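J.: Quick one, what's the 3D model for this:
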Amino acid sequence: MIASGSKSGFFHTRYYIGDSKRKAIFCEYDGSLAGILTYDRTGRGYRRQFCIDLISVEPDFQRMGLGTAMMSLAYKAAVRANCTAISSEVKATNVPSLALMRTHSFAEEEPDELNVVKFLKVIRTVSENPKT
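T.: Modelled structure (predicted):
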């Protein structure tokens, strides 16, 4: 885990790929970039969904809880953005990412023809949508 007093922590930023605005959570550990989670929001209103595009932790920093910490920050960002669900797609051969999604109770589909597993975690149902 991240030690108190070390040059470690998490920060959010925005970046652009072409005309598409994306957001990222970076994880720093002892002054080194240790991990990144990128995401975007899709849909509007009560159909807004939070999509995790990428989550990666450098091999030297794996099994330290950094992926779980970034997932927790992503969940909080999705709730703040009033999203109804979080989704992600993971290659069926990516064992660490599959384990992370399963640990966080994402529902999963069988791998598709491209060997990609789709994950979904419902944050709230549409009936729980606050009236605006």
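J.: From now on I want contacts and neighbour counts done on CA atoms only, so please keep to that.
T.: Will do.
J.: Run through who's touching the longest helix anywhere in the chain.
T.: Determined from DSSP state H, the single longest helix within the chain is helix 66-80. By Cα atoms under 8 Å, 6 or more residues apart in numbering, the residues outside helix 66-80 that reach it are 1, 10, 25, 27, 35-37, 49-50, 55-57, 85-86, 100, 123.
J.: structure for this one too, so we can compare:
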Amino acid sequence: MAFAPCISVRDTAASLAFYRRLGFDADSSTSRPGDDIHILTYEGDFVAMIYLNADLKNWLPVLADTHIGFAGMFYLGVDGLEAAFARIAQHAEIVKPVITNHMGQRMFYFRDLDGYVVGINEKARLQASDMGKYA
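T.: Predicted structure coming up:
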């Protein structure tokens, strides 16, 4: 199994609505009262789990004093970077506009409702770069 992020959020309904506006889909079939967890996908691929903060802290009490958010970012490779940017920019704070880095990758970054930063990479350029063996 690949590394599977599970992000803690204040309000799952608000977070799911936010991500849906950005073009993501969600599977809420595993969610139930007291265990409000949802699967987030993009273009059919698994991206992350969205978990209600209070329920996550009940599941793992060691996280009881941990704040929502973290110092870091998530990355997502997409087809059609420009279209993704146009859609996401309408609904989210862009914290870094489209750039080309030293490896030729094109990317931009946005912040979600809970402060998580997501970097969007152009999948084809990512795969053609030195990082491609990990994509």
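J.: TM between them?
T.: After superposition, the two chains reach a TM-score (TM-score structural alignment, normalised by the length of structure 1) of 0.30; 66 aligned residues with a Cα RMSD of 4.7 Å.
J.: related to what we said a few turns ago, next structured bit after the longest helix of structure 1?
T.: Later in the chain than helix 66-80 of structure 1, the nearest helix or strand by DSSP states H and E is strand 85-91.
J.: Buried subset of the contacts of helix 66-80 of structure 1 as a PyMOL selection?
T.: Applying 16 or more other Cα atoms under 10 Å to the contacts of helix 66-80 of structure 1, the buried members can be selected in PyMOL as follows:
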select buried, resi 10+25+27+35+36+37+49+50+55+56+57+85+86+123
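J.: Show me the two of the contacts of helix 66-80 of structure 1 that sit farthest apart.
T.: 1 and 49 (29.7 Å; Cα to Cα).
J.: From the contacts of helix 66-80 of structure 1, which land in helices?
T.: Mapping the contacts of helix 66-80 of structure 1 onto helices (DSSP H) picks out residue 100.
J.: In strands only, show me the contacts of helix 66-80 of structure 1.
T.: Residues of those located in strands (DSSP state E): 10, 25, 27, 35-37, 49-50, 55-57, 85-86.
J.: Dump these into a markdown table; add distance to residue 119 of structure 1 as well.
T.: Output for those, formatted as a markdown table (distance: Cα to Cα, whole Å):
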| residue | distance to residue 119 of structure 1 |
| --- | --- |
| 10 | 24 |
| 25 | 20 |
| 27 | 23 |
| 35 | 20 |
| 36 | 19 |
| 37 | 15 |
| 49 | 12 |
| 50 | 12 |
| 55 | 13 |
| 56 | 16 |
| 57 | 19 |
| 85 | 10 |
| 86 | 8 |
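J.: What segments of structure 2 are strands?
T.: Using DSSP E, strands in structure 2 cover 6-9, 25-27, 37-42, 45-52, 74-78, 93-100, 106-111, 117-122.
J.: Ok, which of those comes nearest residue 16 of structure 2?
T.: strand 25-27 (7.1 Å).
J.: Return the list of helices and strands in contact with that closest one.
T.: Counting contacts by 3 or more Cα pairs under 8 Å, 6 or more residues apart in numbering; DSSP states H and E, strand 25-27 of structure 2 packs against helix 12-21, strand 37-42.
J.: Can you list the buried residues in that strand?
T.: Using 16+ other Cα under 10 Å as the test for burial, strand 25-27 of structure 2 gives 25, 26.
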